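Colleague: Here's a sequence, model it:
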Amino acid sequence: MSSLHDPRYRALINKLRKIRESKGMTQVEVASSLKKPQSYIAKVENFERRLDIIELQDWLVVLDTKISVFLNISFEN
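Modeller: Sure thing, here's the model as predicted:
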């Protein structure tokens, strides 16, 4: 099975899309902030292109979301 079709990856991208939508941002706005074409955002959200961890962090910066919050990680001492 391709990693693009892994249910865990699909859940991650769906969560990223929902955050974008909840912030009222369009694909064009996110793409512009990332200096990418809108088609890049569409391909990721349609599971045609995979994000790596660095790209994920870039998206989260644009969406003003901490990666620890996105991944639901608690850093306790």
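Colleague: going forward, measure contacts and count neighbours with C-alpha atoms only.
Modeller: Noted.
Colleague: Any figure for the gap between residue 71 and residue 43?
Modeller: Distance of residue 71 to residue 43, given as CA to CA, to the nearest Å: 22 Å.
Colleague: next one: residue 65
Modeller: Where residue 43 is concerned, residue 65 sits at a distance of 21 Å (CA to CA).
Colleague: Looking at the two, which one has more neighbours?
Modeller: Taking neighbours as other CA atoms under 10 Å, residue 65 and residue 43 compare with residue 65 leading, 15 against 12.
Colleague: mind checking the SS state of the more buried one?
Modeller: Following DSSP: H, G, I helix; E, B strand; the rest coil, we place residue 65 in the coil state.
Colleague: To check against the first, give me the structure of this:
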Amino acid sequence: MPKTLRSPEHIALMGVLREARLTAGMTQAELAGLLGRPQSYVAKIETGERRVEVVEFILMARAVGRKPGEILREVEARNASKNET
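Modeller: Have a look, this model is predicted:
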């Protein structure tokens, strides 16, 4: 299996998670506080330095007021549109 860190799918996930946080009107520090983590945790996820585990992803999605499935559909849509070009 190829590495996933900084793959097109990973980059799409990072972007969608960041946009979801911003749409929720949250800073990295605010999201991190809800997750019981330091701000650098969110920053590393958003910049691709750190992978997101499934349970972490679910908690992040819920913390920004989104359903995990909605976020995954956005990632898939973003990947599909890139593959069409």
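Colleague: Once they're superposed, what TM-score comes out?
Modeller: In this superposition the chains share a TM-score of 0.87, using TM-score structural alignment, normalised by the length of structure 1; 73 aligned residues with a CA RMSD of 1.5 Å.
Colleague: Tell me which residues touch the residue nearest the centre of structure 2, please.
Modeller: Centroid-nearest residue in structure 2, with CA atoms, centre = their mean: residue 17, separated by 3.0 Å. With contact set as CA atoms under 8 Å, 6 or more residues apart in numbering, residue 17 of structure 2 has these partners: 46, 61, 71.
Colleague: Pull the number of nearby residues for residue 27 of structure 1.
Modeller: Counted with other CA under 10 Å, residues neighbouring residue 27 of structure 1 total 19.
Colleague: could you list every residue that touches it?
Modeller: With contact set as CA under 8 Å, 6+ apart, residue 27 of structure 1 has these partners: 38, 41, 42.
Colleague: Which of those residues are conserved in structure 2?
Modeller: Using both residues aligned by TM-score structural alignment, their matches' CA atoms under 8 Å, structure 2 keeps these contacts from those: 38, 41, 42.
Colleague: Leaving out sequence neighbours, find the closest residue to residue 40 of structure 1.
Modeller: Closest residue in space to residue 40 of structure 1, ignoring its immediate chain neighbours: residue 31 at 7.3 Å, by CA to CA, 6 or more residues apart in numbering.
Colleague: So that neighbour, which state does it fall into?
Modeller: Classification of residue 31 of structure 1 by three-state DSSP places it in helix.
Colleague: Now for structure 1: which helix has the highest residue count?
Modeller: If you go by DSSP state H, structure 1 has its longest helix at helix 7-22.
Colleague: Now that helix on structure 2. Mean distance?
Modeller: Following superposition, helix 7-22 of structure 1 is found to deviate from structure 2 by 0.6 Å on average (mean CA distance after the TM-score superposition for structure 1).
Colleague: in that helix, what counts as buried?
Modeller: Applying a neighbour-count criterion of 16 or more other CA atoms under 10 Å, one finds 10, 13, 14, 16, 17, 19, 20 buried in helix 7-22 of structure 1.
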